[in-house]
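Asker: I need the structure of the sequence given here:
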Amino acid sequence: MEQARAMNLIAQGTSLLAQGRIVDALRAFDEAIAADPENAEAFAHRGDALTDLGQPDLSIASYDRAIELAPRRPEFHDYRGIACARLGHLDEALASLDRALAIDPANLNAMNNRANVLKLMKRPQEALEQIDQVLSKMPEFAAAHNNRGNMLIELERYEEAIVSFDRAIELAPDQSDVTANRLIAVIRSGSTEEVAKACLEILATQPDHITALLTFAEILNNQGRGSDAIEYFTRVLKSQPDHIDALFELGLVLAAQRRFDDAIHCFQRVLTLDNKNVHALINLGAAFAEIRKPSEAFACYDRAIVLEPTISTGYYNRGWLLWELREFEQAIENIEQALSLNREEPQALETCLNLTLQLGRWEKFPTYLAELTQRIETRSGLVPPFPIATSTDDPALQKKCAANYAAIFPIAENEFGRPLTPHSERIRVGYFSTDFYEHATLYLLLEALEAHDRDRFEFVGFSFGRTTNDAWHQRAQTAFEHFIDIRGMTDGEAFQLARKWNLDIAVDLKGYTAGFRCNLFANRVAPVQVNYLGYPGTMGAKWMDYLIADHTLIPEPSQQFYSEKIVYLPGSYQPNSRPSEIPRRTTRHDHGLPDNRFVYSCFNNFYKTSPETFSVWMRILAKNEDSVLWLWVDNETARQNLRQEAARRGVNSERLIFASRAGHSEHLERIRHADLFLDTLPCNAHTTASDALRMGLPLLTCPGRSFAARVAASLLTALNLTELIAHDLEEYEQKAVSLAKNPAGMATLKAKLEYQIEHSSLFDPVDAARKLEAAFARMHERHQNGLPPDHIYLSEPPSPLPPNYGTKPISATIRR
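Answerer: Next up, the predicted model:
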């Protein structure tokens, strides 16, 4: 009687379990056990109910009792194995499944479950063999085909996995989990086109499929289609407002579009859901830093470091923000901490290299430079080209570094063909820059832009830097026929817009300097692309056709160190504004300078000063006691370090006089109080050189072999002042000493400089505009004639310099 009642209760419980009424089912099984304590079925079904309730530990006890009562029932061992697997007791799970198969070797469910356990145990090959046994006996078992696909994913046999998932879908079309697994296999297969196709196929029938939406959004974002990606991330969040991955990825896209307020909202939402998400904290801090909220940014970085003390990016971002706040000492401490945690932290090593130069803390400079050099030579890490271009005089190394870096930018598949007919009678040229405001680039270029010939050319400015609305920015806007702000656009959006302008020539005024957007040029915004003025070196890229230079900057034997074809302008490559009269408003005394001593000066950014250059300067001062050195160093830590370095070299530190930051016109007015500008090596004065020369201040340089090391020589050659170009550092030192002791010779030099300012073309922006236009016309003509880029000579090499002048190896940097 009780046994019959127990069987009825088991049937009732099984029905309730099928309806999802698990608690009611469990109650029925408990009553069945109370009616018949020896009923193995009741204990087994009770175990099932407990498993479904998420209590596998309790279910195992029920299965154990069922097995005790009926040890030859294979399904009881099978179910026990499933419960053990859910607890993560994989060895115990496998043992239970093995017992099930020992009792019934043909038990397909046990085989299938055993294969799943083997997969969890990271034994995918054995799992695959097991699942193949299942399919050999039951080839239309859809779940087994799905499991087989999962095993093949683990084995990285993605194409075979896709075939298995396709078979599972064919047998059971409505299984969304199989569709999702198939998508994973397609994603892992590495074919973006196939992944996108798979996502769209899923979304056509399942428009809210989360994995497909997320994956397709990421594809769009990687293609530079950030605005389209936002739509798909938003669709995920419409279905699942608390989806952390979608919120985080959306925040990254919004930050890339410089929509920092919206990005901040996303990252804050992530942290509401997971307040220990260190990656959200790091990116939230970066967004706060971008909108000039340093206190909030530091709070985020500090919280991330507390949560994960070994997170190197937290220290690096903290250090970068301190650098921007000009807290250089704390900045280098944080970035060196990032390096100690992760030697591969992106940009940390080169930032430390720069900071050692900025601070005059040179003891680690050789180590950092050697490590960066090794990374470049062995291609063991990505090194940004700019610090190498300004810290070494090795053009072969610089080219290799640039080529390594250029490889990260995907090259456009569709090149421009030869145009059949011109779109316009005028050549359309686009200038691309972040620096269309009061900036060194615009100091040089603005008047040449204003002097461009609009009858033969149409000029378009593409600005992706800050909008200041200062007088310089306003003049830049009017210098172009069309001025387009692409700052808030993704690279993909900016590229599409630029392409609509049908440019003939695109001029990159940034290269690898701050704020660059190389993706635009890698995708080819124009059939002819030109590297000019902003970056002192080669781009190392197939997508950059020309580099505008002159014969002094790049002698013909040095063409091998540049991936671009060289366009040789007459005179100097550098454009300049006309000299303007700046009244004297200050005296030497106002700047802390002695009235009756010779004033050497250097107003270069101090990161350009190598330890060897500084040693040469100290030897110059030691040989001329009646002199001082006037430097632009506006950081007190660096000033203290330089005083100590001078004392170590036997020079009274009081002979170092430091200038602070000043406006451009104030700077031009004050530099006339110096007697001689001492140039730096391996990175010369560029804009600061032309500033000095235009104000009548002679400049002494020692050219190296690389672009950045030959700029000052280019300017002096254009002014026919080659007597101020030293062959090597020994002659540089000798000239600096002898000039200071020869007042008559200095007066002759200054008179010659004054004459050349008036009569040379260096400070003639109209001439600079005509030279650039001649270069553009030759480039355009070659393209129109279907010819590939080639070196373009608008002038012959200048005669004053011997062919080997400044090209022999020098010791101005620590060499490999």
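Asker: Every contact and neighbour count from this point should use C-alpha atoms.
Answerer: Fine.
Asker: now the strands for the stretch 301-450 of the chain?
Answerer: 427-433 (DSSP state E, counting those that start in this stretch).
Asker: All the helices of it, residue numbers only.
Answerer: Taking DSSP state H, counting those that start in this stretch as the test, the helices found in the stretch 301-450 of the chain are 312-324, 328-341, 348-359, 365-378, 385-391, 395-406, 440-450.
Asker: Equivalent analysis for the stretch 101-250 of the chain, please.
Answerer: Under DSSP H, counting those that start in this stretch, the stretch 101-250 of the chain gives helices at 108-120, 124-137, 142-154, 158-171, 176-189, 192-205, 210-222, 226-239, 244-256.
Asker: Return the residues in contact with the closest residue to F516 other than its chain neighbours.
Answerer: Distances taken as Cα to Cα, 6 or more residues apart in numbering put K510 closest to F516, at 5.6 Å, once the chain neighbours are dropped. Taking Cα atoms under 8 Å, 6 or more residues apart in numbering, we find K510 in contact with 432-434, 516, 532-535.
Asker: Name the member of the residues you listed that has the highest neighbour count.
Answerer: Neighbour counts for the contacts of K510 (other Cα atoms under 10 Å) peak at F432, which has 25 neighbours.
Asker: quick one: the residue nearest to that one when sequence neighbours are not counted and E481, what's the gap?
Answerer: Spatial nearest neighbour of F432, chain neighbours left out: F462 (4.8 Å); criterion: Cα to Cα, 6+ apart. In this structure, F462 and E481 are 11 Å apart, going by Cα to Cα, to the nearest Å.
Asker: and the two? which has more neighbours close in?
Answerer: A count of neighbours by other Cα under 10 Å puts F462 above the other of F462 and E481, at 25 against 12.
Asker: Now for that one, which secondary structure element holds it?
Answerer: Per DSSP states H and E, F462 falls inside strand 457-463.
Asker: what sits up against the very next helix or strand once past that strand?
Answerer: Per DSSP H and E, the first helix or strand lying C-terminal to strand 457-463 is helix 471-479. Residues outside helix 471-479 that contact it (Cα under 8 Å, 6+ apart): 436-438, 442, 446, 449-450, 461, 467, 483.
Asker: Who wins on neighbours among those?
Answerer: F436 (29 neighbours).
Asker: Counting neighbours, what do you get for the closest residue to it other than its chain neighbours?
Answerer: Nearest residue to F436, sequence neighbours excluded (Cα to Cα, 6+ apart): H473, at 5.5 Å. Residues lying near H473 (other Cα under 10 Å) number 20.
Asker: Okay, the residue lying closest to M7 once chain neighbours are set aside and I10: tell me how far apart.
Answerer: Nearest-residue entry for M7: A32, 7.1 Å, with adjacent residues in sequence omitted and distances by Cα to Cα, 6+ apart. As defined by Cα to Cα, A32 lies at a distance of 6 Å from I10.
Asker: Neighbour count for the two, which is higher?
Answerer: A32 (29 against 26).
Asker: To compare against the first, here's the next sequence to fold:
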Amino acid sequence: MSVENQEADRAFALGLTHHQAGRLNDAEDLYRKALDLVPTHADALHLYGVLRAQSGDFTLAADLVERALAAQPENADVWCNLGAIYRRAGDLGRATQMLTRAIQLDPNLADAHNNLGNVLHTQHRWHDALGSYQKALELAPTVDSLCNASIVLLYLGQISNAVTLTRRAEQLEPNNPLVQACMGSVLSAVGRLPEAVAAYRQCLELDPSNVDARYNLGVTLEQQGDWTGALESYRATLVSDPAYIRAMSATLFMQRRLCEWDGTRELFSQVLDAIDQGRRGITPFSFLAEDSTPAQQLACARLWSADIEGTVGPAVEAAAPSGKGASDRITVGYVSSGFGDQPTSRLAVELFEHHDKMRFRTIAYSTRRHPDSPLKRRVHDAFEEWVDAESLSRQALSQRIIADGVDVLVDMRGYQDQAVSEVFAMRSAPVQVSFLSFPATMGADFMDYIVVDPFVAPTNQQENFAEQFAYLPHCYQPNDTQRRLPDQRPSRAQMGLPDNGFVFCCFNNSYKISPEVFDSWMRILESVDDSVLWLLNMNPAASVTDKLRREAAARGISGDRLIIAERMPHAEYLGCLAVADLFLDTWPYTAHTTASDALWAGCPVLTRAGESFAGRVAGSIVHTVGLSELVVDSAADYETIAVQLARQPERLAGFREGLVKARDSSPLFDMTRYTRDFESALEHMVEHQQAGKPPMGFSVDRDTS
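Answerer: Take a look at the predicted model:
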């Protein structure tokens, strides 16, 4: 061996020692010294390439390892590391080729299986990724493969198995930042949020560059109600990685919730660019709060649904047609996490109660446990069968639904939190329907129909929906006519309101309050002397109240004219609506359940109808109850009518009297008629499917309703 080779080997060996100890600069100097002495030194090329990849220089890293591979074409470790580099560089095709070759050369190379799992994970092929991780664990269990498998198990809904693997990883290396990040994810999944926050913070102390942990810390803080802390984490994630799409989406939505409007236009523009570029990660539900078009909402939802379809293994078979006879009952499964004292139940409970048990067998698949309440008991008792599905994996829930012989599976969560969209992606029923909770397309081929009405979804919008329209003749949104109003209307003083002056109110969620809406509100207050605006503080821990009062002052309106109510029991909340003079709706995301509550309490609702489903729901509700003149098309008309009504008490009183009568006469509150229409729609869907026809839009005939 030449002197140069000997010196190169010594430099390489010392560089390797520094590399293993994390002293990357020293290691790089020695690897380069080895290569200066022997430019074809394969080991130095290989590990110098690995080091450059650790520093984020994937182009140089790939070039170095390719040169090492030319010298050692049968070295499985080199193929393996080159595959890992290409994965991090975003070239998943070449990464797969490299890792497959590594496994061919050495089937027992655990790192190759783990790295292939990472590629599959990046492609959202969860089942395939899990198979690779499990193979790696069989060969050589490491913290990396244990945590990787655990995260995939969480995606697949196998939480108990994820906990087991994470505990194994913690026993091996309790101070490994990867372990703490994984522990945070697991603890969050089982609802132990303070411990999850602590785990994420510990991870970030050990590794401040972990953007996934920083983003997940934000998610967990948001779940705890710490909106300000969540926004700080999301923003910090974007500082570290401006291309982190989920953090971009979460930052924009959290700014909406906190009414921190500075910079939202720029963020929204970035979100639109991401969707146009086909980049996944924008949350479809939060996107509805933006001034987005139905076509943009479809594009966003299609990207999201593609991720969901990636969680479904190729071996999953769709539910077969039931082959029911004409005399058999139709089995309808309702899937929701909102079967407690929640808006979903407040709207739909009477539909469940009115179902014709002679023609329909109804099953509730409850994906979240709720505290006992009178409303929860009503919902529970309305169903023929009740399945507590919170602890079931997505696959197990799908199998249960198929075993139950469900003909129509109704998704009452859509893309909101705690959704189980994977169950629908598995084709758990012959007919699958989106209903009530998600006011937009799900952009998914696995959803057949969406329940709509002619106002919320004009026929010219069908092209912007993946689902076929199932039109009900009146408003698509049901109502509970057993909502108890206060026996005695509370006084203004009891509600913290001034004795005199007109009371405008809006009890919508804060994320629906756009700066454009707020501008209109302030102009209305300026035009109506002694009027006040009554809002609801959805999160006392947040600073929304102070923020909105400052925004009012900046527009020349005293912050004292904004009256802020805290969250309260539903019956008290209905009493508030009975005291208010006029409900001012928001746009582009209008009131839904809140609009129904206001009208039921006798408070007229002024709304501006937009182009999207979410922007037309209040218009449908108000139109159906007979107050079409309160549905306007422009901000100018909205402001004009609000001011007119404040100055015309007789006209406003006529609206209120009409609402009292509407409780007994309007289709909006006729749940017997509504249920008959809804059941006609279900029967049409099943008959169409039984005839072997693909989903096709239809309308329930108004004359038979």
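Asker: so of the helices of the stretch 101-250 of the first structure, which one's packed in deepest?
Answerer: helix 142-154 (a mean of 25; mean count of other Cα atoms under 10 Å).
Asker: Quick one: residues in contact with it.
Answerer: 112, 116, 119, 124-125, 127-128, 131-132, 134-135, 158, 160-165, 167-169, 171-172, 178, 181-182, 185.
Asker: about what we covered before: which one of the helices of the stretch 301-450 of the first structure lies closest to G571 of the first structure?
Answerer: helix 440-450 (15.2 Å; Cα to Cα).
Asker: That closest one maps to which residues in the second structure?
Answerer: Aligned by TM-score structural alignment, helix 440-450 of the first structure falls on residues 343-353 of the second structure.
Asker: Can you state the mean residue-to-residue distance of the matching stretch versus the first structure?
Answerer: Mean deviation of stretch 343-353 of the second structure relative to the first structure after superposition (mean Cα distance after the TM-score superposition for the first structure): 0.5 Å.
Asker: how distant is that stretch from the center of its chain?
Answerer: 22 Å (Cα atoms, centre = their mean, to the nearest Å).
Asker: can you list contacts of it?
Answerer: Under Cα under 8 Å, 6+ apart, the answer for stretch 343-353 of the second structure is 338-339, 375-376, 378-379, 382-383, 412, 436-437, 477-481, 593, 671, 674-675.
Asker: next one: stretch 595-612 of the first structure
Answerer: 354-355, 357-360, 362, 390-391, 588-589, 593, 626-633, 673-685, 688, 740, 812-813.
Asker: Same check on stretch 394-401 of the first structure?
Answerer: Residues contacting stretch 394-401 of the first structure (Cα under 8 Å, 6+ apart): 373, 376-377, 383-385, 388-389, 392, 537-540, 561-563, 705-707.
Asker: List the buried residues in it.
Answerer: 394-395, 397-401 (16 or more other Cα atoms under 10 Å).
Asker: and if you look at stretch 617-625 of the first structure?
Answerer: Residues of stretch 617-625 of the first structure classed as buried: 617-622, 624 (neighbour count, 16+ other Cα under 10 Å).
Asker: so it corresponds to what in the second structure?
Answerer: Under TM-score structural alignment, the match for stretch 617-625 of the first structure is residues 521-529.
Asker: so what's the aligned partner of K542 of the first structure in the second structure closest to, chain neighbours aside?
Answerer: Aligning on TM-score structural alignment places K542 of the first structure opposite D445 in the second structure. Excluding the flanking residues, the one nearest D445 of the second structure by Cα to Cα, 6+ apart is A466, at 6.5 Å.
Asker: how about the one you found, what does it touch?
Answerer: Contacts of A466 of the second structure by Cα under 8 Å, 6+ apart are 298, 441-445, 447-448.
Asker: So which of those residues are in helices?
Answerer: L298 (DSSP state H).
Asker: from the contacts of A466 of the second structure, which ones fall inside strands?
Answerer: Among the contacts of A466 of the second structure, no residue falls in strands (DSSP state E).
Asker: could I get the contacts of A466 of the second structure as JSON lines with distance to F455 of the second structure?
Answerer: Shown next, in JSON lines, are these (distance: Cα to Cα, whole Å):
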{"residue": "L298", "distance to F455 of the second structure": "19"}
{"residue": "T441", "distance to F455 of the second structure": "16"}
{"residue": "M442", "distance to F455 of the second structure": "19"}
{"residue": "G443", "distance to F455 of the second structure": "20"}
{"residue": "A444", "distance to F455 of the second structure": "23"}
{"residue": "D445", "distance to F455 of the second structure": "24"}
{"residue": "M447", "distance to F455 of the second structure": "21"}
{"residue": "D448", "distance to F455 of the second structure": "20"}
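Asker: equivalent range in the first structure for stretch 628-640 of the second structure?
Answerer: The aligned range for stretch 628-640 of the second structure is 722-734, by TM-score structural alignment.
Asker: Ignore what I typed, I meant stretch 391-401 of the second structure.
Answerer: Counting by TM-score structural alignment, stretch 391-401 of the second structure corresponds to 488-498 in the first structure.
Asker: Without its sequence neighbours, what residue ends up closest to C199 of the first structure?
Answerer: A212 (4.8 Å).
Asker: now swap in A304 of the first structure and tell me
Answerer: Nearest one to A304 of the first structure, counting by Cα to Cα, 6+ apart, is V278 at 4.9 Å.
Asker: number of nearby residues for the one you found?
Answerer: For V278 of the first structure, using other Cα under 10 Å, the count is 21.
Asker: distance of R52 of the second structure from L24 of the second structure?
Answerer: 9 Å.
Asker: got it, and E66 of the second structure?
Answerer: Taken as Cα to Cα, the span from E66 of the second structure to L24 of the second structure is 21 Å.
Asker: can you check R651 of the second structure too?
Answerer: Counting by Cα to Cα - R651 of the second structure and L24 of the second structure are separated by 77 Å.
Asker: Between these two, tell me which one has more neighbours.
Answerer: For R651 of the second structure versus L24, neighbours defined as other Cα under 10 Å are more numerous around L24 (19 against 12).
Asker: Superposed on the second structure, what's the mean shift for the longest helix anywhere in the first structure?
Answerer: Criterion DSSP H: the longest helix present in the first structure is helix 765-784. Here helix 765-784 of the first structure, set against the second structure after superposition, deviates by a mean of 1.1 Å using mean Cα distance after the TM-score superposition for the first structure.
Asker: Where in the second structure does that helix align, residue-wise?
Answerer: With TM-score structural alignment as the criterion, helix 765-784 of the first structure aligns to 671-690.
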